[in-house]
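> Sequence plus predicted model, see below.
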Amino acid sequence: MYICRRYTDNADFSKALQELEQCGFIRKFTAIGKKTKDATFQLIDNYTLFYFDFISENTNGDEHFWSSSAGSSIHYGWAGRAFERVCMQHVNQIKAALGFSAVVSSVHSWSYKGPKDPVTGKTLTKGAQIDMLIDRNDDTINLCEMKYTSAPYVITEEEDNRIRNRRETFIRETGTKKTVLIAMITSYRLAPGGYSDDIQCQLTMADLFR
């Protein structure tokens, strides 16, 4: 959940955002190549987000709402978003697992909306969004794909094409000359064989808590 796209000149509002960030309720990040004034703020407090999905939605006061939601689309949606937040809150462990803890780096997000038709205003090609990338001082960038599943994650042909398109779009639109590697972070590793062999860096949930 993104709560603000840009800084504001309102001093009180800016102070409130700063205090929320310091308390760990939100995180601030900038798109790679952008300035601080273009920062995005994302709500990351785990209980607050759990509240929105499973407490505020429980309008009937059902004490079994959480357990009865297991296996539902609501549960899987929340689990996927929660896993992404856990990854974002364990960047140091991700760096260590990838073997570049001593390298100076910065964490960013990036998005590309694609060109629009000047007449209709409709987007002509699909855009791309990367929730977390790590820009390293050793001329390398890791694009992090975070996937939660209850079993080893299978990369389908469609998913492989989407990942390749996201990487190529990022390289083309940013003009980066750095080596761009995909880092796939999954809950229970990648299913062996097939398209998983094309992933350069693989991490599991266990790496986040070492």
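All right, it came through fine.
> okay, CA-based contacts and neighbour counts for the rest of this
OK.
> Strands of the protein, start to end?
2-4, 26-29, 40-43, 105-112, 128-136, 140-147, 179-186, 201-204 (DSSP state E).
> Residues touching whichever helix in the chain runs longest, excluding its own?
Assignment by DSSP state H gives helix 157-174 as the longest helix of the chain. If you take C-alpha atoms under 8 Å, 6 or more residues apart in numbering as the criterion, helix 157-174 is touched by 128-130, 143, 177, 180, 182, 195.
> then this one, side by side with the first:
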Amino acid sequence: QENGVLHSEFDRLFDSLFDGAEVYKDLIRIIAEKREGVARSYIEASSKYLSKGGTLTNKLRDLEDAAFIRSFKPLGHKRQGIYYRIIDEYCYFYLKWIEGTKRTLTIQESGNKYWSNKTNAPEYYSWMGYAFESICYKHIGEIRIALDIHVGVSIGTWRYSSKQAIKHSGAQIDLVFERNDGVTTICEIKYSDKPFVINTSYADNLKQKVKIYKEQTRTKNHLHISFISASGIKENKHSLELVDGIVTLDDLFKAVL
């Protein structure tokens, strides 16, 4: 609602934190466009305020220092450069659910049923998945402890886009731990309010994803598959065959000693 507590907080927040706040708002909106994150080159091409160079670098650093975004390099794709994604939960909530309704009557017409209706829509579960991923990226230390990863490790995401779609599809891995003990832990991040079920179709897709990862990275490491699932996973023949480790929402909020 227009007088709701969070309705105007986005503008107030950025106006209070940054001089020239419109530039930072523009950058946040651009970065939020793609769930998997956006390349710096995409930001340069899309921003209506900034050009290449130090100005953009400084603005992005300001946003990262304030914990609105995180930068990362997809593992195995050094030429792609740095990517950015939103990690501030409120910003993504605002851009997804509030900003787009400000100039419409959707909320007013739906009354108190607006949010309850949205929670049954596919876009709600997509948003929840993104928000859960962002929380996971903030709790890498807890994930390492839950998976008993105490050796040196390179951490990142991984994706592959096939140039020959007929031969095989692309693949994306939410989180990868490339360990120095000869093991690579591949993590699937899944949000659900019930234990996640690995059905036959999902199991086949996961096996294909792992196969593509091995082919494209040419890794010699043993591959372990772990799930980071808010409510855990339901045990069945597929989970017993494929899953080496499970991290739940409770694990993410255990104190790191």
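Received the coordinates, thanks. None of the values given here were measured: they were computed from a predicted structure.
> And the TM-score between them?
With the length set by TM-score structural alignment, normalised by the length of structure 1, the two chains reach a TM-score of 0.88; 204 aligned residues with a C-alpha RMSD of 2.1 Å.
> one step back: put the buried members of the contacts of helix 157-174 of structure 1 into a PyMOL selection.
Listed next is the PyMOL selection for buried residues among the contacts of helix 157-174 of structure 1, using 16 or more other C-alpha atoms under 10 Å:
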select buried, resi 128+130+143+180+182+195
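> tell me the two of the contacts of helix 157-174 of structure 1 that are most distant?
Farthest apart among these by C-alpha to C-alpha are Lys177 and Tyr195. That separation is 25.3 Å.
> So which residue is smack in the middle of structure 1?
Centroid-nearest residue in structure 1, with C-alpha atoms, centre = their mean: Asp131, separated by 3.1 Å.
> Among the contacts of helix 157-174 of structure 1, which one sits closest to Arg27 of structure 1?
Of the contacts of helix 157-174 of structure 1, the one sitting nearest to Arg27 of structure 1 (C-alpha to C-alpha) turns out to be Ile130, at 15.7 Å.
> which position in structure 1 aligns with Val247 of structure 2?
Taking TM-score structural alignment, the alignment pairs Val247 of structure 2 with Leu203 from structure 1.
> burial count for its match?
Taking other C-alpha atoms under 10 Å as the neighbour definition, Leu203 of structure 1 ends up with a count of 19.
> That one contacts Gly99, correct?
No: Leu203 of structure 1 lies out of contact with Gly99 (C-alpha atoms under 8 Å); the separation is 11.5 Å.
> Quick check: neighbours shared by these two?
Common neighbours of Leu203 of structure 1 and Gly99 (C-alpha under 8 Å, 6+ apart) do not exist.
> tell me which residues in stretch 110-128 of structure 2 are buried?
124, 127-128.
> and the gap between Thr219 of structure 2 and Trp158 of structure 2?
13 Å (C-alpha to C-alpha, to the nearest Å).
> Same drill for these two, tell me which one is more crowded.
Higher neighbour count among Thr219 of structure 2 and Trp158: Trp158, with 19 against 14, using other C-alpha under 10 Å.
> Can you tell me what the more buried one aligns to in structure 1?
Under the pairing rule here (TM-score structural alignment), the equivalent of Trp158 of structure 2 within structure 1 is Trp110.
> Likewise for Gln208 of structure 2?
Using TM-score structural alignment, Gln208 of structure 2 lines up with Asn165 in structure 1.
> Just give me the neighbour total for that match.
15.
> again, but for Thr30 of structure 1
A total of 20 residues lie near Thr30 of structure 1 under the criterion other C-alpha under 10 Å.
> Map it onto structure 2.
So, by TM-score structural alignment, Thr30 of structure 1 is matched to Lys73.
> With adjacent residues omitted, what lies nearest to that match?
Leaving aside its sequence neighbours, Lys73 of structure 2 sits nearest to Ile82 (C-alpha to C-alpha, 6 or more residues apart in numbering; 5.0 Å).
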